[in-house]
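A.B. asks: Below are the sequence and a predicted model for it; my questions follow.
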Amino acid sequence: MYAASCAECSDDGQFSVDGERLFIGSFNLDPRSIELNTELGFVIHSPKLAKEVGSVFEQLAPEAAYELRLQDGGLNWIERHDGQEIVHAEEPNMTLGDHLMIGFAQRLPIQWLL
């Protein structure tokens, strides 16, 4: 599966699962969105376009996104810049405020919404 999103278009995205079809829209791939989604998207049957988008994603993703890797019972975030691999043992770019907000949200009784 290829997934991509546009930084300037916060919720817009596209993905190709099988190299034959391409989905373009604002749908998120999580259980809540699958059950409650009211947004829209288009499925385009075009092997050529799906492969082209997949190819562009494969070229851009390594330097535009973190790779998550399980290691020694923990989770590492792998960042790549100029051919160099940087391993982060903790989620990058998280502020104290971010950690506090996540800790607070984990205690809310909202599991049924997820």
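C.D. replies: Everything's here; your move.

A.B. asks: going forward, measure contacts and count neighbours with C-alpha atoms only.
C.D. replies: Fine.

A.B. asks: Next secondary structure after the longest helix along the chain?
C.D. replies: Assignment by DSSP state H gives helix 47-64 as the longest helix of the chain. Downstream of helix 47-64, the first helix or strand assigned by DSSP states H and E is strand 67-71.

A.B. asks: Second structure for comparison follows:
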Amino acid sequence: MHLNTEMGLLIDSPTLAQGIHRTFDKTVPLRAYQVRLGEDGRLRWLSGVGNPPPVYDTEPNTRWYQRWMLRLWGWLPMEWLL
């Protein structure tokens, strides 16, 4: 409860909602990655930019030590924090 940062927003304006929807459709693919499961069972990150878009084998914009720390934290029993 204290760590959850999700938020919701109810917009009672079809015009405003359509504008936000169009903006998301244009900008999110340029700034986000699609995560897919590769044929070998490993995660792959697909960029939304380029034709064909680049595919990354490791999480983009992270360093090896950041990924190592996340893996270490994943082994710790922290489910009670979720």
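C.D. replies: Perfect, thanks for sending it. None of these values were measured; they are calculated from a predicted model.

A.B. asks: what range in the second structure does the longest helix of the first structure sit on?
C.D. replies: Aligned by TM-score structural alignment, helix 47-64 of the first structure corresponds to residues 14-31 of the second structure.

A.B. asks: what's the mean distance for the matching stretch versus the first structure?
C.D. replies: Once fitted to the first structure, stretch 14-31 of the second structure is off its aligned match by 1.0 Å on average (mean Cα distance after the TM-score superposition for the first structure).

A.B. asks: Can you give the contact residues for that stretch?
C.D. replies: Stretch 14-31 of the second structure is contacted by residues 11, 47-49 when judged by Cα atoms under 8 Å, 6 or more residues apart in numbering.

A.B. asks: now swap in stretch 101-114 of the first structure and tell me
C.D. replies: Contacting residues not belonging to stretch 101-114 of the first structure are listed as 31-32 [Cα under 8 Å, 6+ apart].

A.B. asks: Onto which residues of the second structure does the longest strand anywhere in the first structure map?
C.D. replies: If you go by DSSP state E, the first structure has its longest strand at strand 74-81. With TM-score structural alignment applied, strand 74-81 of the first structure matches the range 42-49 in the second structure.

A.B. asks: Next, the buried residues of the matching stretch.
C.D. replies: 44-48 (16 or more other Cα atoms under 10 Å).
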